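What would the 3D arrangement of this be:
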Amino acid sequence: MGLIWDGVKDITGNVLHLRTKFVTNQRLDGQVVVITGANSGIGRETAIQLTLLGAKVIMGCRNRERADRAAEYLMANNMHAVVIVIQLDLSSLESVREFADKVSQNESHIDILISNAGIAGIPERQTVDGIEMQFRTNYLGIHSRQLWPTYIDINHNFYAITRVVSVSSFVYKVGKIHFDNINLRDGAYTHWKAYNQSKLANVLFSRELAKRLGANSTISTYSLHPGVIKTDIVRNYRPYVKGLYNMIGRLLFLTPRMGAQTSLYCALEDGIENESGFYYQVCKKVEVSPIAMDDTAAERLWDLSVDLVNLDAHLNLPSSY
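Okay, here's the model as predicted:
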């Protein structure tokens, strides 16, 4: 019931135009922002707004053709935009590592990392390394810590990351981390179960990362629900579902531009540095459900993630417990 009520409130806010638009006077000249999934939807709109503020935006996208079109769109909306496209398939650990190598070869620092890419509604599928596709793409790919070894390895603070932003969803509330069957094999898979698990993982990761970095860290981490938005995330659903979604979406759902506002808030808002690890909705911090405050589960998920990506021991952040 809680999730349904949240959905009703979310859509009511959309229809009545009660959503908050983030406004800032700060400039991001000289700053570098990495955004995954920036070739469409709220990722592309987030990228547009950040280039308008002067940031260099690195778009990490699986489909190079779509990413190039999105980059052209960004530059058409801002003739001064500095946009770089680097192919990134979050379902492949090899691709993640190649992306990290290319970024580190060309950039002396990264200021903001926005984990925006996501998939939903796919049939049961596993990656080449045997991991359930939604868990790998929506969570493990960008949060593998193989991608950003130098921001994890505090002693070699090469990347000057200040904020790590994870786009989750309010469906985390009905999610569960299936530690005994993380890949949902042997008939356990449904696309919703997999999606909800990945979105809960985003929230738990953000909370755990904040704890491991510690109160004195210059890095802040946030997770968020962007709102009920009309995007192409339903592209993998059956045609009749997509048709219904598009029909309802035109009337009730947020545009991608408005859906990007909480991502921008978490990435840029002054004064929330001490709120690291928290969860945001409609450009404000909100209390999470008990399932997302389970410190034992968050630590266990962290350790499992380290094992799944074969993270070198010296790159791992120690537990704060």
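
can we go C-alpha only for contacts and neighbour counts from here?
Fine.

Which helix or strand contains Lys176?
Following DSSP states H and E, one finds Lys176 outside all helices and strands.

I figured it hits Ala194, correct?
No: in this structure, Lys176 is not within contact of Ala194 by Cα atoms under 8 Å, at 9.0 Å.

For these two, indicate the residue with more neighbours.
Taking other Cα atoms under 10 Å, Lys176 and Ala194 do not tie; Ala194 has more neighbours (27 against 19).

what's the closest non-adjacent residue to that one?
Among residues not flanking Ala194 along the chain, Gln134 sits closest, at 6.2 Å (Cα to Cα, 6 or more residues apart in numbering).

Which of the three states applies to that neighbour?
What DSSP: H, G, I helix; E, B strand; the rest coil gives for Gln134 is helix.

all helices in the protein, in order from the N-terminus.
According to DSSP state H, the chain carries its helices in the segments 2-15, 41-52, 64-77, 93-106, 133-134, 149-152, 191-213, 239-252, 256-259, 261-268, 295-308.

Pick the most deeply packed of those.
Of all the helices of the chain, helix 133-134 has the most neighbours on average by mean count of other Cα atoms under 10 Å, namely a mean of 30.

Contacts for that helix next, please.
Residues from elsewhere that reach helix 133-134 (Cα atoms under 8 Å, 6 or more residues apart in numbering): 91, 118-120, 124-127, 194-195, 198.

sorry, back to before: JSON lines please, covering the helices of the chain and showing distance to Gly30.
Shown next, in JSON lines, are the helices of the chain (distance: least, Cα to Cα, whole Å):
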{"stretch": "helix 2-15", "distance to Gly30": "35"}
{"stretch": "helix 41-52", "distance to Gly30": "11"}
{"stretch": "helix 64-77", "distance to Gly30": "18"}
{"stretch": "helix 93-106", "distance to Gly30": "14"}
{"stretch": "helix 133-134", "distance to Gly30": "34"}
{"stretch": "helix 149-152", "distance to Gly30": "19"}
{"stretch": "helix 191-213", "distance to Gly30": "25"}
{"stretch": "helix 239-252", "distance to Gly30": "37"}
{"stretch": "helix 256-259", "distance to Gly30": "24"}
{"stretch": "helix 261-268", "distance to Gly30": "15"}
{"stretch": "helix 295-308", "distance to Gly30": "32"}
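
now the other sequence, so there's something to compare against:
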Amino acid sequence: MFLNIWTCSIICLLVAATIIGGVILLLLLLRVYIYLSTGVCKSKVSMKGKTVLITGCTSGIGRETARNLVKRGARLIMACRNVEAANKLKDELIKESDNQEIVVHKLDLSSLESVRDFVKQVNNEEKRLDVLIHNAGTAETFSKKISIDGIEMTMATNHYGPFLLTHLLIDLLKRSAPSRIVVVASSLYRLANLNLDNINPTMTFPAYLYYVSKYANIMFTLELARRLEGTGVTANCLHPGMIDSGIWRNVPAPLSWGLQVIVKSFFKTPEQGAQTSIQLAVSEHLKNTTGKYFSDCQESSLSSGVSDAAKCKKFWELSENIVKLQSTDPKI
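Purely as a prediction, here's the structure:
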């Protein structure tokens, strides 16, 4: 009897050990796959003499993108809502790179007034703008928020703010041509759709609107590229991958507990996630490429819905009304 119990215990332990070992091996293989499949920007081009403006660069992939560009010698304009954090990062980047050409300006993309104030300062102080990187983004899970302009907060920050910012900076970009606009989107757009009859979805579930805003980012980029043909200004968007970054900080407990295990186990590091942004900003091979979507430093395909030219055009026209473009504003 005792022998049978002992034998069963040994068998159970062996089975458990096999299962645990199999899970650990699977996790290791997945990590290796993520590492091997992650795109890497191999361009060594110098950015000395060029000016780059990046939004939302105090953390995540924006921080790593900024770090890389500063080390390449670029003059960097850090457009950030948290000026204190931005100035702290500025000091770190100067110390790391010995590049003093870094300036910090306050920009709250959820406020149309803040966007206009920011651009007025940039246009007064800067002689050129070679690269504009729309990196900033926000995501809410359950909390419905409305911007000071009456726009749903996720859409205001992720689409309408960048839309107005691009319009107001376009003349500077054109004078600096060849120049580039890089938009950080996401393949998560495939989980959503954009309702042209409700482009200010204040009553929609906030977590879903992050995906909608990424859908909007891509439509904006495609129409932007079409409108900028022949100007010397290119526009491309990208999927950075699933990143271990601050974008997930708004997920409440207990959902955040399981999510953190997944994030730490399978998501890319911010440095890995920044590679495609860097590639689109610096690569000489892509200087004439426009209206494309990239992932892991390679051109990728889009769904037929998000790339519908008529829908992109209509959304653009509706967005002009939302951001209250004025007759004196630059037109694209």
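
closest one to Thr221 of the first structure among the helices of the first structure?
Of all the helices of the first structure, helix 191-213 sits nearest to Thr221 of the first structure, with 5.8 Å by Cα to Cα.

what stretch of the second structure does the closest one fall on?
Per TM-score structural alignment, the counterpart of helix 191-213 of the first structure in the second structure is residues 206-228.

Identify the spatial nearest neighbour of the counterpart of Asn77 of the first structure in the second structure, chain neighbours not counted.
Using TM-score structural alignment, the equivalent of Asn77 of the first structure in the second structure is Glu96. Nearest residue to Glu96 of the second structure, sequence neighbours excluded (Cα to Cα, 6+ apart): Lys71, at 8.0 Å.

what do we get in the first structure for the one you found?
Following TM-score structural alignment, the counterpart assigned to Lys71 of the second structure within the first structure is Leu52.

Cross-check the contact I'm expecting between its match and Ala81.
Yes: if you go by Cα under 8 Å, Leu52 of the first structure and Ala81 touch, sitting 6.9 Å apart.

circling back to that earlier point, from Ser46 of the second structure, how far out is the residue nearest to Glu96 of the second structure?
Lys71 of the second structure is 9 Å from Ser46 of the second structure, where distance means Cα to Cα, to the nearest Å.

what's the answer for Asp117 of the second structure, then?
Using Cα to Cα, we find Asp117 of the second structure at a distance of 31 Å from Ser46 of the second structure.

and if you look at Ser37 of the second structure?
Here the criterion is Cα to Cα. By it, Ser37 of the second structure lies 26 Å from Ser46 of the second structure.

the more surrounded of these two?
More crowded of Ser37 of the second structure and Ser46, by other Cα under 10 Å: Ser46, with 15 against 10.

To which residue of the first structure is the more buried one aligned?
With TM-score structural alignment as the criterion, Ser46 of the second structure lines up with Arg27 in the first structure.

Spit out the contact partners of its match.
Residues counted as contacts of Arg27 of the first structure (Cα under 8 Å, 6+ apart) are 53-55.

looking at the residues you listed, which has the most residues close by?
Top of these by neighbour count (other Cα under 10 Å): Ala55, with 23 neighbours.

Next, the contact list for it, please.
27-33, 81-82.

of those, buried ones?
Buried members of the contacts of Ala55 of the first structure, counted by 16 or more other Cα atoms under 10 Å: 28, 31-33, 81-82.

okay, now Tyr159 of the first structure: neighbour count?
For Tyr159 of the first structure, the count of nearby residues is 20 (other Cα under 10 Å).

Can you give me the distance of the nearest residue to it once chain neighbours are set aside to Asp29 of the first structure?
The shortest distance from Tyr159 of the first structure to any non-neighbouring residue, by Cα to Cα, 6+ apart, is to His109 (4.4 Å). Plainly put, His109 of the first structure is 13 Å away from Asp29 of the first structure if you go by Cα to Cα.

Also Thr262 of the first structure?
Distance, Thr262 of the first structure to Asp29 of the first structure, by Cα to Cα: 21 Å.

now swap in Trp192 of the first structure and tell me
Using Cα to Cα, one gets 40 Å for the distance from Trp192 of the first structure to Asp29 of the first structure.

and what of Ser289 of the first structure?
Ser289 of the first structure sits 38 Å away from Asp29 of the first structure when distances are taken as Cα to Cα.

Then Lys193 of the first structure?
Distance, Lys193 of the first structure to Asp29 of the first structure, by Cα to Cα: 41 Å.

Which residue, other than its chain neighbours, is closest to the residue positioned nearest the centre of the first structure?
The residue lying closest to the centre of the first structure (Cα atoms, centre = their mean) is Ser115, at 2.8 Å. Spatially, and ignoring its direct neighbours in sequence, Ser115 of the first structure is nearest to Ser166 (4.8 Å; Cα to Cα, 6+ apart).

how about that neighbour, what's its match in the second structure?
When the second structure is aligned by TM-score structural alignment, Ser166 of the first structure is paired with Val183.

again with Phe179 of the first structure
The alignment partner of Phe179 of the first structure in the second structure, by TM-score structural alignment, is Leu196.

does its match really touch Phe315, like I thought?
Yes: with contact defined as Cα under 8 Å, Leu196 of the second structure reaches Phe315; the gap is 6.6 Å.

okay, now Tyr189 of the first structure: neighbour count?
The tally of other residues near Tyr189 of the first structure (other Cα under 10 Å) stands at 16.

residues contacting it?
Residues in contact with Tyr189 of the first structure, defined by Cα under 8 Å, 6+ apart, are Glu124.

So it versus His178 of the first structure, what's the distance?
With the distance defined as Cα to Cα, Tyr189 of the first structure ends up 11 Å from His178 of the first structure.

repeat for Thr20 of the first structure
Distance from Thr20 of the first structure to His178 of the first structure, by Cα to Cα: 35 Å.

again with Leu209 of the first structure
Computed with Cα to Cα, the distance linking Leu209 of the first structure and His178 of the first structure is 20 Å.

same deal with Thr190 of the first structure?
Between Thr190 of the first structure and His178 of the first structure the distance, using Cα to Cα, works out to 13 Å.

same check, this time on Gly60 of the first structure
28 Å.
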